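Trainee: any chance you could fold what I've pasted below:
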Amino acid sequence: MNTGTNHINPFDKLCGSAGLASGTAILGVLLATVALAFLLVKMKVAGAVLLLALFFGGIYAYALFKHPILGFYSAIVLNFVILGSTRYVKFPFPVGFVMDGILVLSFLALIFSRFRERVDWSPAGKPVTFLAVLWLGYFIFQLMNPEARSTEAWIAGRSTGFHFLFVVVLTLMFMDSNKRLDTFLYIWGVFSILASFKGMGQLFFGVDAAEQAWLDGGAAQTHVLFGKLRIFGFYTDAGNYGANQGYSAVVALIYAMTKKGRAKIFFITVGVLGLYGMLISGTRGAIAVPFIGFMTFFVLRKNIKVLTAGVLFVALVFVFFKFTTIGNGNDQIRRMRTGFDPNNPSLMVRKKNQAILKTYLASRPFGGGVGHGGDKAQRFLPHAFLSHVATDSWYVMIWVEMGIVGLVLHLIILFYVIGTASFKVMFRIRDPITKLRMSALIAGMAGVMVASYGNEVLGQMPNSLLIYATMAIISVPEIFERPKEDYLPKPIEK
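Mentor: Below you'll find the model as predicted:
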C-alpha cells in the first residue's frame, strides 16, 4: 500500500470562497483591508481617487493585454483630448508621456498576447515602415548635431520622431479589415462632433473658467482679435482646431459616399459641423484643407465631368473670398477672406522671418537641433537666437530644427506615401468602395500637408496621429478591397 502523498484526492482541494477558510488567506484579507483603510484615512479624497484609479487601471490593463487593439483605439481617443486637458488638470509630469505610455503598452500587449507563439510582424514589413525607421534614425542622429545645446529640448520634441514609427507599425498590425477601419473612422467622427459642439458652446455662451484663465495667461493675444474670440474647442489653439475641423470634414464627407442610412447621416453630420468649426476658428490657413482636399479627390476620381464640376465649384468659392465683399458683416468670413490677400501683414512677417532663418541656416545643413526652434524653445534656451524667431509653419519648423537635410527627407517621405497611394487608387484598385475610402484619407492628408505651410498642424495632436495612421492605411489599400463578386455586375440570366 502506497503511504506517500499520492493518496491525496485532487478533488479535495479548496477553491473559490472556501479558500478563505485557511488562516493565511484570512490574514492576507485583513492586512489588505487595514492597508486600504489606512490609505483612505491618511490621503482622504486623494486616497479614494488613487484606489479607483488602481481598480479601473487594472481592469483596463487586463482588457488591453487580452485585446491589444484597444491600445490603438485608446491612443486615437487621447490624441483628441490629452493636450487640451492641461487647462483643467495640472499634471505632475509632461502630459505627452501618457501618450508614449499608451503606445509602448500597446506594443507590449501585442507581444504578450501572442507570447506562446511568435508574433507575425509581416503586416508591418512595408515601405512606409522603412521610411519611418529612416526618419527615426535621422531624428536620433540629431543628438549629435553640433548646433544642439539641450538634450531636454530633444526629449520634449520626441514625438516628431517616435510617434511616426509607433503609430505606423500599430496601424499596419491592427487595421486589417474594413470593420476595423470603420471603427477608427467612427471614433474620429465622434470626437470631431464633440469638438464642433464645444466650439459652438464657446462661440454662443463664452468660455469656462479654466479657458478664461488660459486666455488671461497670454493666449488672448492670439485668440481674441478686435474683441472677437477665435474658437479653439478642447484643442491646443485655434489654428490646430480649425485645421483639424477642416481635415475631419473632408474625410467624413467623402467617406459618407461609401455608406447608407444612419451611417451616411453620421458622416455627413461630421463633415458639415467640421466645415462650420473650421469657419468659426478664424484660422485663415485652415481653408486650404477643404480646397486642396476636394481638388485632390476630384483628380483621384479620373472623371472629366466630376473634375470639371469640382474645379468650377472650387473656383467659385475662390472668387467669393478673393474678389467679393459678400458676407463681410460676419467676423469669421471677413477673417477667412484676409487669407487670400497676398499683402496680408501676417504673411509679410512670416516671409521676413523666413528670410532671416535662411541666412542663419545657410551654413547649418542639419539645423539648429530638435526642440530648438520657435517660442517653445524658450523654456530650455531662453537666450538662443532660434528661440526668438517664430517658425509658424510646420515645414519651416522642420527646416529650422533638422536642417535642409531633414526637410528634404521629410518631404520625400510625405510625397512618396501620398504619391504611391494615389497611383494605386487610380490604376490598381478596382473596388469602387475601396477607391472612395482611400480617396477620403488621401484627400484629407493632402489638405493638411498644404495647410501645414501656414501653421504647424501636421505635427500637432490630434492631426499627427491621424496623419500617421492614414499614411499606413493608404499604403496598403489592397487589404481593404472586397472580393470581385461583391462589386462586379451580376450576369443577366437568360
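
Trainee: drop to CA atoms for contacts and neighbour counts, all remaining ones
Mentor: OK.

Trainee: wait, is F139 part of a helix?
Mentor: Yes - counting by DSSP: H, G, I helix; E, B strand; the rest coil, F139 falls inside a helix.

Trainee: residues contacting it?
Mentor: In this structure, F139 makes contact with G161, V370, judged by CA atoms under 8 Å, 6 or more residues apart in numbering.

Trainee: and the helices in the stretch 101-250 of the chain?
Mentor: Here the stretch 101-250 of the chain has its helices, by DSSP state H, counting those that start in this stretch, at 127-141, 151-156, 159-174, 178-205, 209-214, 220-223, 238-255.

Trainee: mind checking how far the helix ranked longest in the chain is from the chain centre?
Mentor: Determined from DSSP state H, the single longest helix within the chain is helix 394-427. How far helix 394-427 lies from its chain's middle: 17 Å, per CA atoms, centre = their mean, to the nearest Å.

Trainee: from the contact counts, what lies against it?
Mentor: Other elements packing on helix 394-427 under the criterion 3 or more CA pairs under 8 Å, 6 or more residues apart in numbering; DSSP states H and E are helix 127-141, helix 288-300, helix 345-361, helix 432-451, helix 463-475.

Trainee: just the helices of the stretch 101-250 of the chain: most buried one?
Mentor: helix 238-255 (a mean of 29; mean count of other CA atoms under 10 Å).

Trainee: re the thing from before, got the buried residues for the longest helix of the chain?
Mentor: Of the residues in helix 394-427, 394-404, 406-407, 409-410, 413-414, 416-418, 421-422, 424-426 count as buried by neighbour count, 16 or more other CA atoms under 10 Å.

Trainee: now that helix and helix 159-174, what's the angle there?
Mentor: 20 degrees (axes from the mean of the first three to the mean of the last three CA atoms, to 10 degrees).

Trainee: ok, A421 touching S475?
Mentor: Yes - with contact defined as CA atoms under 8 Å, A421 reaches S475; the gap is 5.7 Å.

Trainee: dump the residue contacts of N463.
Mentor: Counting by CA under 8 Å, 6+ apart, N463 has contacts N244, V457.

Trainee: same question for R335.
Mentor: Contacts of R335 (CA under 8 Å, 6+ apart): G282, T283, R284.

Trainee: before we compare anything, build this one as well:
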Amino acid sequence: MSLLAEYLPAPNARDIKWAIIGTAAAIGVGVIIAVGQLFALAALIGLPILIGLAGICLTRPLAGLMIYFNINFFILGLSRFLPNAPYGLMIDLMLVLIFMGIFFTTKRTGEHRLRNPIFYLVLAWFMYTVLLFFNPLSQSQVVWFFAIRGLSLYWLLVVIAGFLLLDNPKHLYWLVSCWLFWSLLAALWSFKQYYIGLTPGEQQWLAEGGAKTHLLFGKQFRAFSFYSDAGQFGADMAHAALFCGIMVIESKSFARRLLFVVLAGVFFWGFAVAGTRGPLFIFFTGLPLYFIIKRNVPLIVVGFIALGMAFYVLKFTRIGQGNYQILRMRSALNLEDKSLEVRIVNQLILMDYLKDKPFGGGVGSGGDWGHRFAPDSFLGHVALDSWFVKIWVEGGVVGLIFHLLSLIAICIIAFRNISRLRNPLFKSTMIALYSGFAGILVASYGNQLFGQHPIDAEMYLTMVFFAICPKLDKMLPGPEQEQPRFSLF
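Mentor: Below is the predicted model of the structure:
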C-alpha cells in the first residue's frame, strides 16, 4: 500500500465529486440501455450527434445544407434498422435550423439572388398548393400539413437555401462529388444484397410488405440498397450512370475518363439489379438531349445509331432473354406489358372520376396519405405510382398543366443559360446534369421520383445551378486558359 500511495496522490474534493458524478452517469446509462435496449443506446449515441448538427446548421448554414443533402441518401434506409425514429421530423427540423442560421449569419443583401424566374416558378407552385388547402373536396384538412412537404414545401425551402448559400463553382463540384460517392456506396451495398444476402432488418422489411414489390414471382429479388425502394434506387443509379457516361465523352485526360468509365459501369449494373424499368427512359431521354445540345454532327450520328441499335435489340429481338435484368429492361418497351395495361386502366378510371374536379381531390387525398387519413374515400385506395398522376389526383388537371408548364419553362431557362457557358469543365458538368434532370422528369411518369428522397434534393439544387450557372461561369477561366482541378473533376 505504501508503494501505491507514493505514486497515487490523495484524492481531493473535486476528484471525489467528479468520481461520484461519473459513477452515477455510468449507472444511469446502464439502466437506460437495460430498459430501452437498442433504441436507448441509439438515442444516447445519436443525441450528441444531433446537437452537433444543430450547432453546425445555426452557425454555418452552408455546411448544414451540404449535410442535409448527404443525409437524404440514407435517412430512409435507416428506418429498416431503427423503425420508430421520426425521420421526417428530423428533416423538417434541420431545414428550420438552416434557415435560422441563414437569418443570423448571412448578410441581408442576399435577397436579390431570389430575383430570377426559376425561383418565381417554384414559389408560384407552392402558392398553388397552399390554395389547395381550401379545396372543398378534400377528405381531410389535417393531411395537408403532412403531404405538402413532399409536394412543394421542401422544394421551395431547398431552392431558397440554395440561392442564398451557393455562390461558388466549388459548391457544384462538392455536391456532385458527394452524390457520386453515395451512389457508389449504394451500388456496392446493392451488390451485397443481391449476391451475398440481406441484413435482418432488410429481411424484416420485406416480410412486412416490401416483398410484394421487391420479390417478384416469389424469387426475383429487386435490390433497393439503403434507399426507400428499388424504384428510387434504380432511378438514381441510371441518373448517375448517365452523368458518368457523358463525362466519359467530355473528359480530356485518360485517367479521368477511365475513372468515369468504371463508375458508369458500376452504376449501370446497380440500375440493372434494381430490376426497375421506368428509369430506362432516363437514358433514352438524357442521351439524345445531350447529343442535340452538343451540336456535333458526328457525335449526333454515332450517338443516335448506338441508341437506335440498343432500342432495336431490346424491342425487336430476344437477345439476352435468359438474363432477368435484360428481360426487365425489355418489358419497359413492351406496350402489351400487363403492368402497363393495369396502369392505363387505373388512369382511365381516374380520368372519369376527376372529369368534373379541375382542382383534384386535395393534397394528400391519394396514395399512402389518403389511405391513412381517409381510408373510406375513393382516392384513399388509389395507388399513386407516378409523380404526375399524383399531381393530377391531388391538384387536378389545372395543377397538372401548371406543374408541367413550370417544369418545361425551367428546362428552357436552363438550356439557354447552359448554352452560354464558356468554361469547358463547368459546361460539361452542367450539360450532364441537365440531361439527367430531363431524364428524371420523363421517368417520373412511371414512378414517384421527383418528390422523394434523395432524388428530390438532387433536382432542387440542380435547378438552383441552372439559374446561377452564368454567374458562376464568370468566376472560372475561359476555354483558352488553364483549367482548375476539382476532386473527380
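
Trainee: overlay them and tell me the TM-score.
Mentor: The TM-score (TM-score structural alignment, normalised by the length of structure 2) is 0.88; 464 aligned residues with a CA RMSD of 2.6 Å.

Trainee: and the helices of the stretch 101-250 of structure 1 as TSV, adding distance to V317 of structure 1?
Mentor: Formatted as TSV, the helices of the stretch 101-250 of structure 1 follow (distance: least, CA to CA, whole Å):
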stretch	distance to V317 of structure 1
helix 127-141	35
helix 151-156	40
helix 159-174	35
helix 178-205	22
helix 209-214	34
helix 220-223	26
helix 238-255	15
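
Trainee: right, and these - which one's nearest R430 of structure 1?
Mentor: Closest of these to R430 of structure 1 is helix 178-205, at 15.7 Å (criterion: CA to CA).

Trainee: and the closest one, what does it pack onto?
Mentor: Looks like helix 178-205 of structure 1 contacts helix 69-81, helix 238-255, helix 261-280 (3+ CA pairs under 8 Å, 6+ apart).

Trainee: how far apart are the second one and its match in structure 2?
Mentor: Average distance between helix 238-255 of structure 1 and its aligned residues in structure 2, after superposition and using mean CA distance after the TM-score superposition for structure 1, equals 1.6 Å.

Trainee: name the helices or strands packed onto that helix?
Mentor: Helix 238-255 of structure 1 sits against helix 178-205, helix 261-280, helix 288-300, helix 432-451, with contacts defined as 3+ CA pairs under 8 Å, 6+ apart.

Trainee: try the longest one
Mentor: For helix 261-280 of structure 1, the helices and strands in contact under the criterion 3+ CA pairs under 8 Å, 6+ apart are helix 178-205, helix 238-255, helix 331-338.

Trainee: can the ones you listed go into TSV with extra columns for distance to T160 of structure 1?
Mentor: Shown next, in TSV, are those (distance: least, CA to CA, whole Å):
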stretch	distance to T160 of structure 1
helix 178-205	21
helix 238-255	16
helix 331-338	29
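
Trainee: right, so of those helices, which gets closest to S464 of structure 1?
Mentor: Of all these, helix 238-255 comes closest under CA to CA, at 10.0 Å.

Trainee: quick one: the closest one to helix 463-475, angle?
Mentor: 30 degrees.

Trainee: which non-adjacent residue is nearest P288 of structure 2?
Mentor: Of all residues not flanking P288 of structure 2 in the chain, F304 sits nearest, at 7.0 Å (CA to CA, 6 or more residues apart in numbering).

Trainee: separation between the corresponding residue of structure 1 for the one you found and G71 of structure 1?
Mentor: Taking TM-score structural alignment, the alignment pairs F304 of structure 2 with V311 from structure 1. Counting by CA to CA, to the nearest Å, the gap from V311 of structure 1 to G71 of structure 1 is 41 Å.

Trainee: with T325 of structure 1 instead?
Mentor: From T325 of structure 1 to G71 of structure 1 the distance is 49 Å (CA to CA).

Trainee: more neighbours: these two, which one.
Mentor: G71 (25 against 12; other CA atoms under 10 Å).

Trainee: need the contact list for the equivalent of that one over in structure 2.
Mentor: Aligned by TM-score structural alignment, G71 of structure 1 pairs with G64 of structure 2. By CA under 8 Å, 6+ apart, the residues touching G64 of structure 2 are L53, I56, C57, L58, M94, I98.

Trainee: what's the neighbour count on the fourth one?
Mentor: Okay, so that is L58 of structure 2. Residues contacting L58 of structure 2 under the criterion other CA under 10 Å number 23.

Trainee: please apply the same query to the second one.
Mentor: Using other CA under 10 Å, I56 of structure 2 is surrounded by 19 other residues.

Trainee: what helix or strand is it located in?
Mentor: helix 13-59 (DSSP states H and E).

Trainee: before we move on, the earlier item: to V167 of structure 1, which of the helices and strands packed on helix 261-280 of structure 1 lies closest?
Mentor: Among these, helix 178-205 sits nearest to V167 of structure 1 (CA to CA), with 13.1 Å.

Trainee: residues in structure 2 aligned with the closest one?
Mentor: So helix 178-205 of structure 1 sits over residues 169-196 in structure 2, by TM-score structural alignment.
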